[in-house]
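Enquirer: only geometry, no sequence info:
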């Protein structure tokens, strides 16, 4: 059994307890919200994206065939899953799917470029993989649709 945290300034315990659910909700909204435009690029060609056909061609160049199917699946997870994560609806399954998408992107696209994001490395994709994994494990938290419904995976 874990011991309660012993704070250097014990009076801050109640501050942390009150702010933690808000911080988790903010992080969840950001993680989900940042996925949405990437999905829109793949599905709809928005924000300078290549749409399903262009993204599908890129997917095939990486060895993911049929490319258009993979483009749709990744775009769906990013766009609709991003919205779901942001509002905290079916948080765990969508966050788990996003974790998979982000991990595959980190390994198949970015790993060969080293660590740093400036050179196209895996730094950015790796960070977002771990952020999505947090919500796959933790769930939507107190301020989520899942909590309001009283149901979670």
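Expert: Good, I have the coordinates. Everything quoted here is computed from the prediction, not taken from an experiment.

Enquirer: contacts, neighbours, all on C-alpha from now
Expert: Noted.

Enquirer: do I have it right that residue 122 meets residue 107?
Expert: Yes - the pair residue 122 / residue 107 is scored as a contact, 7.4 Å apart, by CA atoms under 8 Å.

Enquirer: in terms of neighbours, single out the busier of these two.
Expert: Using other CA atoms under 10 Å, the more surrounded residue of residue 122 and residue 107 is residue 122, with 24 against 15.

Enquirer: grab the nearest non-local neighbour of that one.
Expert: In this structure, residue 122 finds its nearest non-sequential neighbour in residue 110, 4.7 Å apart by CA to CA, 6 or more residues apart in numbering.

Enquirer: show me what contacts the nearest residue to residue 69 once chain neighbours are set aside?
Expert: Spatially, and ignoring its direct neighbours in sequence, residue 69 is nearest to residue 56 (7.2 Å; CA to CA, 6+ apart). Going by CA atoms under 8 Å, 6 or more residues apart in numbering, residue 56 touches 66-71.

Enquirer: the structure to be compared is supplied as follows:
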């Protein structure tokens, strides 16, 4: 099996003389960089969940995953340790598939349970303006509209991040770690 995931046929390129560069340099570096980005971000996002493994019991039970005491640490481990495995390219397909399924559920959750349109009720906005001494200037700016703009931004970020991570995880579940992955080294040893 060739180590070239997507062969760059010179006849199909704008600059045919770069085919070798694309195959031997650009593609391997891009593949590894994307693997590190997907796995690294999953591990970073999973770290707080690993340090507090029961912190999502209520959340997972709201998604009808029972018992929460089992699913909360399981999902934390999938995200954190799976992210590290993706970075290393070790058991890449299994780790990526587990994360991809989890992230697909996360996408559905973000669309069916949006953050809402405001933190503050009209009375809260009035309290913000009449008792400004209790709020920092940054809080006053962010909450002047009741938090609508902030929540819209947070909702969009949550949806975009979930799509990005899910797409990347599905890609690695389909193709494996490929370049510079420990999976490849293990195949050579065994």
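Expert: Alright, I've got the coordinates. Model, not experiment: these values are computed from the prediction.

Enquirer: can you calculate the TM-score here?
Expert: The TM-score (TM-score structural alignment, normalised by the length of structure 1) is 0.83; 142 aligned residues with a CA RMSD of 2.3 Å.

Enquirer: that older thread, isn't the residue nearest to residue 122 of structure 1 up against residue 126?
Expert: No - counting by CA under 8 Å, residue 110 of structure 1 stays clear of residue 126, with 9.2 Å between them.

Enquirer: so what does residue 43 of structure 2 match up with in structure 1?
Expert: Matched by TM-score structural alignment, residue 43 of structure 2 corresponds to residue 36 in structure 1.

Enquirer: tell me which helix or strand that match sits in.
Expert: Assigned by DSSP states H and E, residue 36 of structure 1 falls within helix 13-44.

Enquirer: contacts only, for the spatially most central residue of structure 1.
Expert: Central residue of structure 1 (CA atoms, centre = their mean): residue 132, 3.8 Å from the mean position. Residue 132 of structure 1 makes contacts with 31, 95-96, 98-99, as judged by CA under 8 Å, 6+ apart.

Enquirer: export those residues to JSON lines and tack on neighbour count and distance to residue 61 of structure 1?
Expert: Listed next are these as JSON lines, based on neighbours: other CA atoms under 10 Å; distance: CA to CA, whole Å:
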{"residue": "31", "neighbour count": "22", "distance to residue 61 of structure 1": "28"}
{"residue": "95", "neighbour count": "32", "distance to residue 61 of structure 1": "26"}
{"residue": "96", "neighbour count": "20", "distance to residue 61 of structure 1": "25"}
{"residue": "98", "neighbour count": "29", "distance to residue 61 of structure 1": "21"}
{"residue": "99", "neighbour count": "24", "distance to residue 61 of structure 1": "22"}
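
Enquirer: give the buried residues for stretch 62-72 of structure 1.
Expert: Within stretch 62-72 of structure 1, the residues that count as buried by 16 or more other CA atoms under 10 Å are 67-72.

Enquirer: want to throw the residues you listed into JSON lines with distance to residue 12 of structure 1 and secondary structure?
Expert: Listed next are the buried residues of stretch 62-72 of structure 1 as JSON lines, based on distance: CA to CA, whole Å; DSSP: H, G, I helix; E, B strand; the rest coil:
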{"residue": "67", "distance to residue 12 of structure 1": "52", "secondary structure": "helix"}
{"residue": "68", "distance to residue 12 of structure 1": "52", "secondary structure": "helix"}
{"residue": "69", "distance to residue 12 of structure 1": "50", "secondary structure": "helix"}
{"residue": "70", "distance to residue 12 of structure 1": "47", "secondary structure": "helix"}
{"residue": "71", "distance to residue 12 of structure 1": "47", "secondary structure": "helix"}
{"residue": "72", "distance to residue 12 of structure 1": "47", "secondary structure": "helix"}
